[in-house]
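# After the sequence you'll find the predicted model.
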Amino acid sequence: MAHPAQVGFQDAASPLMEELLYFHDHALLILTLVSVFVLYIIIAMLSTKLYDSYTLDAQMIEIVWTALPAFILIMIALPSLRILYLMDEIDDPLLTVKAMGHQWYWSYEYTDFEDLQFDSYMIPTQDLLPGHFRLLEADHRMVVPTQTPIRLLISAEDVLHSWAVPSLGVKMDAVPGRLNQASLAIARPGVYYGQCSEICGANHSFMPIVVEAVPLKHFESWSYNMLQDT
């Protein structure tokens, strides 16, 4: 969960988000080194009379300023491609959840069960309980087991939406008529909040996403009770 005056990312709750944080730090380090080097060159140029023919026509300098940017791009591209493949990789998911975006709420369907589905609406401010977060709490949470590979199917019924939970490293567009998928594996129990990240209309800011991760035995009890209620 984010906190006031936070500068960095939220704490990672999934292996994928941990990889994204490592890549962010890696790219930020390269960016810092490049910025310092460019600043040094600018200061050196302003404080030196560059009339020497060796400086103006040096073949080695031309090779360096051509090869160095290419090397930097490779250092950024390789780990980036690795993470992209990890995001698309879904190995033997034990649970499949379908998230549908509507104007303006989410509906969830657990396709491994015969009749386990529900709508998730934002709780109005006047109905919030102590400990609830304004504009982020939903009446029905998406409950999933921890340390379990999950396939998340995402689509929309009306307009473009986007299912995004920063702590889990998931952000996938919900497109009408198209079924997108994302992988989800939550490392520890907790409640993780997100919001629709696509400007989908007047109530775009009032369709939160709440994911509650629980141990497998608690998920089995929850799913059994949900099926009994239906």
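Received the coordinates, thanks.

# only C-alpha atoms for contact and neighbour calcs from this point on.
OK.

# I'd say Val144 and Glu212 touch.
Yes. In this structure, Val144 is within contact of Glu212 by Cα atoms under 8 Å, at 6.4 Å.

# who's more crowded, the two?
Val144 (27 against 19; other Cα atoms under 10 Å).

# helix/strand/coil for that one?
Of the three states, Val144 takes strand under DSSP: H, G, I helix; E, B strand; the rest coil.

# Against which helices or strands is the longest helix seen in the chain packed?
In the chain, with assignment by DSSP state H, the single longest helix is helix 15-46. Here helix 15-46 touches helix 59-88, going by 3 or more Cα pairs under 8 Å, 6 or more residues apart in numbering; DSSP states H and E.

# and here's the other structure:
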Amino acid sequence: MKMSKGQIGRRLLGWAVVATAMGACGKASAELGQPAPWEYKLQGSASPVMDNITSFHNWLSVLIIVITLFVLGLLVAVVIKFNAKANPVPSRTTHNTLIEVAWTLIPVLILVTIAVPSFRLLFEELDIPKADLTIKATGKQWYWTYAYPDNGKFEFDSLLAENKQPRLLGVDNEMVVPVNKIIRIETTGADVIHSFAVPAFGIKIDAIPGRLNETWFKATKTGMFYGQCSELCGKDHAFMPIAVRVVSDQDFAAWVEDAKKKFAANPENSFASAGTAAQ
């Protein structure tokens, strides 16, 4: 059916509005610490460690592109200069000492250049500073249990909430932390190996039964930040998200008081009620 100019204009305007909305949605999602549509880069940073991870990633990407273009240029030069038509009589050169030294030393120097900031970043991730708050995260099939030993020793379960957005990331009980504080995460597994990972904070560490692993982060922005179990742990591996709500000191203190009343009332924590909420 042939459309008039007015119909075509309205349809194009509609597409533009939809595209703009999708772009805004993706931008908002990235700012809120969750995946964005068509995302091709790392999630937006919300911690000093993730700032350094992003900088290292960007610098390394540039280095890789430069090396790739250099090798591509060499291949093109060889194809043009040393093909059979341009060289009907092939060279009988057996070796070139300068070139052999160069292609040995240059890769070594490149690897050292990569290794130094890589080791520095790894040390920063593993060297846990004095913590303002410690949280124990226990991976279970298939949900997380969070304990706050510094704030009254209460704990609660955090399960996927199917009626919450974002899909497969919303939970019934979020882990809550104060902004601009050093948070130490102690993690273990209750049954099989899990992995505690929140991309916006630059943390990912295995939760292993019988072993206590540690990591840390300092959230520099308030809001919701999402992660997931990153170790294949069974049939519902894809349904055990991590949700961290970063709030001000005052809001965190108020939440702790409410949490003590809510979760201390049930010594078995919130698994039964949480399971009902997740249905």
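Cool, the structure landed. Quantities reported herein were computed from a predicted structural model and do not represent experimental measurements.

# How alike are these chains, TM-score-wise?
Taking TM-score structural alignment, normalised by the length of the first structure as the basis, the two superposed chains have a TM-score of 0.93; 224 aligned residues with a Cα RMSD of 1.4 Å.

# Aligned to Tyr121 of the first structure, what sits in the second structure?
Using TM-score structural alignment, the partner of Tyr121 of the first structure in the second structure is Leu159.

# pretty sure its match is in contact with Ala243, am I right?
No. If you go by Cα under 8 Å, Leu159 of the second structure and Ala243 don't touch, sitting 9.7 Å apart.

# More neighbours: which of the two?
For Leu159 of the second structure versus Ala243, neighbours defined as other Cα under 10 Å are more numerous around Leu159 (28 against 25).

# Who's the closest spatial neighbour of Thr215 of the second structure, skipping the chain neighbours?
Ile185 (5.3 Å; Cα to Cα, 6 or more residues apart in numbering).

# got the contact list for that neighbour?
Neighbouring residues of Ile185 of the second structure by Cα atoms under 8 Å, 6 or more residues apart in numbering: Thr134, Ile135, Lys136, Ala137, Glu214, Thr215, Trp216.

# How about Ser195 of the second structure?
Applying Cα under 8 Å, 6+ apart to Ser195 of the second structure gives the contacts Gly139, Lys204, Ile205, Asp206, Ala207, Gln228, Cys229, Ser230, Glu231.

# What of Pro178 of the second structure?
Shown in contact with Pro178 of the second structure (Cα under 8 Å, 6+ apart): Ala219, Val246, Val247, Ser248, Asp249, Asp251, Phe252.

# again, only using 10 Å
132-133, 218-222, 245-253 (Cα atoms under 10 Å, 6 or more residues apart in numbering).

# Tell me the residue in the first structure aligned with it.
Aligned partner of Pro178 of the second structure by TM-score structural alignment: Pro145.

# Could you report the distance from that match to Val214 of the first structure?
5 Å (Cα to Cα, to the nearest Å).

# can you check Ile30 of the first structure too?
38 Å.

# neighbour-wise, which of these two wins?
Set Ile30 of the first structure next to Val214 and count neighbours by other Cα under 10 Å: Val214 wins out with 20 against 14.

# Just tell me what that one corresponds to in the second structure.
Val214 of the first structure maps onto Val247 in the second structure, by TM-score structural alignment.

# correct me, but that match touches Phe225?
No. Look at Val247 of the second structure against Phe225 with Cα atoms under 10 Å: they stay out of range, at 11.3 Å.

# which residues are common contacts for these two?
The contact sets of Val247 of the second structure and Phe225 overlap at Ala219 (Cα under 10 Å, 6+ apart).

# now Leu212 of the second structure: how far from Ile193 of the second structure?
12 Å.

# the more surrounded of the two?
Remark: of Leu212 of the second structure and Ile193, Ile193 carries more neighbours, 20 against 16, as counted by other Cα under 10 Å.

# can you give me the offset of whichever strand or helix holds Gly194 of the first structure from its chain's centre?
Taking DSSP states H and E as the definition, Gly194 of the first structure sits inside strand 190-195. Here strand 190-195 of the first structure is found 11 Å from its chain centre; the criterion is Cα atoms, centre = their mean, to the nearest Å.
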